[in-house]
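1. Sharing a model that was predicted from the sequence below.
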Amino acid sequence: MLTIYLIVVVFPFFWILVTSFKSTGEIFGDNAFGIIPDDPTLEHYKQVIFEKGIFRAIVNSLIVSFTTTIYIIGVATFAAYAISRFQFKGKSILLGIVLAVSMFPQMIIIGPVYNLFIDLGWTNSYFIVLPYSTITLPMAVWILVTHFNQIPLALEESARIDGATPFQTLYKIVFPLAAPGVFTTAIIVFIIAWNEFVLAITINAQPEYQTVPVAISFLQTQFEILWGQVAAATTIVTIPTLLIVLFFQKQIVSGLTSGGVKE
């Protein structure tokens, strides 16, 4: 059953890879469903790299994703720590609101955000990372609260007795212990920011600021979608996220499981 599941999951990625090496005629010809291309070509890769500027879109996505990850993790860490450690009325309601906000459809905020960016003159810029918080911050806070709850309060009390300030306790005691959860949250935030499409295509319409999903969506003419170029671009832009997951898979698994066991 696991083998069948893996085949089903991996097959779309494999098919995109195969399609990227097929000529346009072959994609729609007799060998459209062939696993091995009759006449493999790199033409689609040359077009998306040298003509469509896919590397520029990758750079934009890296800038936006890394910036979003850094500031979201910073804000979410302090917010989650405060929710986890401080006792106040409405704490459960606040967590419920945080979870509910993460479920809001993006289309609800597109209009107000776009009007605000027009008024501020921030369209077609890297300020797009600011509204990304609407889709990443609630999730990050919710995950980190779970991890902070697993850290014994006795450790923090011992640090205070030794003279540590609240901030020293956070970054010397709590943060290192919650590092697997923080790291996993950062990876998830990065991937969400990397794949975001609706905000990016609405706010950044100029090619020099387009992110990867937007750039791929423009690989078409008035009459057809350039499936060969789409497949080639998809293969190229999948590499960064694939490398991140492969290099940090142990940390990701550790972070996902560490917050799920109550001692």
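-> Alright, I've got the coordinates.
2. Please count neighbours and contacts with C-alpha atoms only from this point.
-> Will do.
3. so how many other residues sit close to T185?
-> By other CA atoms under 10 Å, 26 other residues sit near T185.
4. Now for it: which residues touch it?
-> Contacts for T185 (CA atoms under 8 Å, 6 or more residues apart in numbering) come out as I73, A140, I143, L144.
5. from those residues, which two are the most distant?
-> The span of the contacts of T185, defined through CA to CA, is set by I73 and I143 at 11.0 Å.
6. my read is Y5 is in a helix, agree?
-> Yes: judged by DSSP: H, G, I helix; E, B strand; the rest coil, Y5 forms part of a helix.
7. how much space is there between it and G34?
-> In this structure, Y5 and G34 are separated by 22 Å, where distance is defined by CA to CA, to the nearest Å.
8. Among those two, which residue is more densely surrounded?
-> Here Y5 and G34 are compared on neighbour count by other CA under 10 Å; more neighbours surround G34, at 15 against 9.
9. which residues touch W142?
-> Residues counted as contacts of W142 (CA under 8 Å, 6+ apart) are A80, L95, V98, L99.
10. Report the next helix or strand after the helix or strand harbouring it in sequence order.
-> W142 is part of helix 133-149, with elements assigned from DSSP states H and E. Scanning the chain past helix 133-149 towards its C-terminal end, the next helix or strand to appear is helix 153-161 (assignment: DSSP H and E).
11. Could you list every helix and strand in contact with that next one?
-> Using 3 or more CA pairs under 8 Å, 6 or more residues apart in numbering; DSSP states H and E as the contact criterion, the elements in contact with helix 153-161 are helix 166-169.
12. One more to weigh against that first structure:
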Amino acid sequence: MLWLVGSVLIIAYALVPVLWIASLSFKGGDDINNQQFLPSALSLENYRIVLSSDLFLTALRNSVGMSLIATLTSVVVATLAAYAVARLDFPGKRLVLGVALMITVFPIISIATPLFNLWRTVGLFDTWPGLIIPYLSFSIPLSVYVLSAFFREIPWEMEQAAQVDGATSWQAFRRVIVPLAAPGVFTAAILTFFMIWNDFVFGITLTSSEAARPVPAALAFFSGASQFSQPTAPIAAASVIVTIPVVVLVLLFQQRIVAGLTNGAVKG
């Protein structure tokens, strides 16, 4: 019974703020001052404001583009690196994994200002590469740490059997090892995508215009229909829109994500 009560409380704690934002996004005009949970009348006014805003649409394009590029690059590089860490014996192997774990928990805000100064000097400030590079610096170590656990669990004999049958090392890796590690690859990709999609610190620090500013940072500059209107409800509508891709990805790949998280935790 206590487990049930605890579960309900945790779910309510997590869902109530989300439901409140969703409800707020459907409040139009003066209804925003309505203290009730549900809007007096459903209105799509805030969504029309957001979807007609160049600021939001440009930021959405930036977020989608940079998230896909950084996620694909991170997963490819991390897959190769994690395979090497799992299969090869070399000095400093444990140190590599330790450093990778250390980087994943390193406070991003501590390097934001140095990067700001460096990027202005080298010409990467307010550009896609100027954001993608820091994203990769944090996402690749995370992916390496996650994927190395999966590669260690794959029997070495399966790769050797493929090579005995005539496959090269690259063919055995691509056709045998990677498919077996698919749950881990999906897990690393989803975690990387979520981390980049939700980034605010780099987005607000390393940009100064709409050229490369992602959605989380752009929402801080959102002003609604006019400079005199309260932007709370339009920001809520924008938050609902940018949450949809996350929800869709989780629903589509939930089985792979769960399999990836549980398989990776079997043994280290």
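-> Sure, I can see it. Keep in mind it's a predicted model, so treat the numbers as computed, not measured.
13. By neighbours, which of the contacts of W142 of structure 1 wins?
-> Comparing those on neighbour count, A80 comes out first with 22 neighbours (neighbours: other CA under 10 Å).
14. Which residue is the nearest non-sequential neighbour of the residue most central in space within structure 2?
-> For structure 2, the residue whose C-alpha lies nearest the mean C-alpha position (CA atoms, centre = their mean) is F194; its distance is 1.6 Å. Using CA to CA, 6 or more residues apart in numbering and skipping residues adjacent in sequence, the residue nearest F194 of structure 2 is V246, 7.3 Å away.
15. Give me the distance between the aligned partner of the one you found in structure 1 and T235 of structure 1.
-> Using TM-score structural alignment as the criterion, the counterpart of V246 of structure 2 in structure 1 is T241. Note on T241 of structure 1: its distance to T235 of structure 1, by CA to CA, is 11 Å.
16. Now do the contacts for Q163 of structure 2.
-> Per CA under 8 Å, 6+ apart, neighbours of Q163 of structure 2: S169, A172.
17. And it, what's its match in structure 1?
-> The criterion is TM-score structural alignment: under it, Q163 of structure 2 has R160 as its aligned partner in structure 1.
18. picking up where we left off before, which of the contacts of W142 of structure 1 sits closest to Q47 of structure 1?
-> Distances from Q47 of structure 1 to these, taken as CA to CA, are shortest for L99 (42.8 Å).
19. Which element, helix or strand, includes the aligned partner of that closest one in structure 2?
-> With TM-score structural alignment as the matching criterion, the partner of L99 of structure 1 in structure 2 is L101. Following DSSP H and E, one finds L101 of structure 2 within helix 93-104.
20. And the next helix or strand past that helix?
-> Along the chain past helix 93-104 of structure 2, the next helix or strand (assigned with DSSP H and E) turns out to be helix 109-122.
21. what comes up buried for that next one?
-> When burial is assessed from 16 or more other CA atoms under 10 Å, helix 109-122 of structure 2 yields the following buried residues: A112, L115, F116, W119.
22. In contact with the last one, which residues?
-> When you say that, I think you mean W119 of structure 2. W119 of structure 2 is in contact with F125, G130, L206, counting by CA under 8 Å, 6+ apart.
23. Distance from the helix holding L101 of structure 2 to the middle of the chain?
-> On the basis of CA atoms, centre = their mean, to the nearest Å, helix 93-104 of structure 2 is displaced by 20 Å from the centre of the chain it belongs to.
24. Next: stretch 36-49 of structure 2.
-> Stretch 36-49 of structure 2 sits 28 Å away from the centroid of its parent chain (CA atoms, centre = their mean).
25. now swap in stretch 186-195 of structure 1 and tell me
-> Using CA atoms, centre = their mean, the offset of stretch 186-195 of structure 1 from its chain centre is 2 Å.
26. What about the nearest residue to T24 of structure 1 once chain neighbours are set aside, how many residues nearby?
-> Nearest-residue entry for T24 of structure 1: G228, 6.3 Å, with adjacent residues in sequence omitted and distances by CA to CA, 6+ apart. The number of residues packed near G228 of structure 1 is 28, by other CA under 10 Å.
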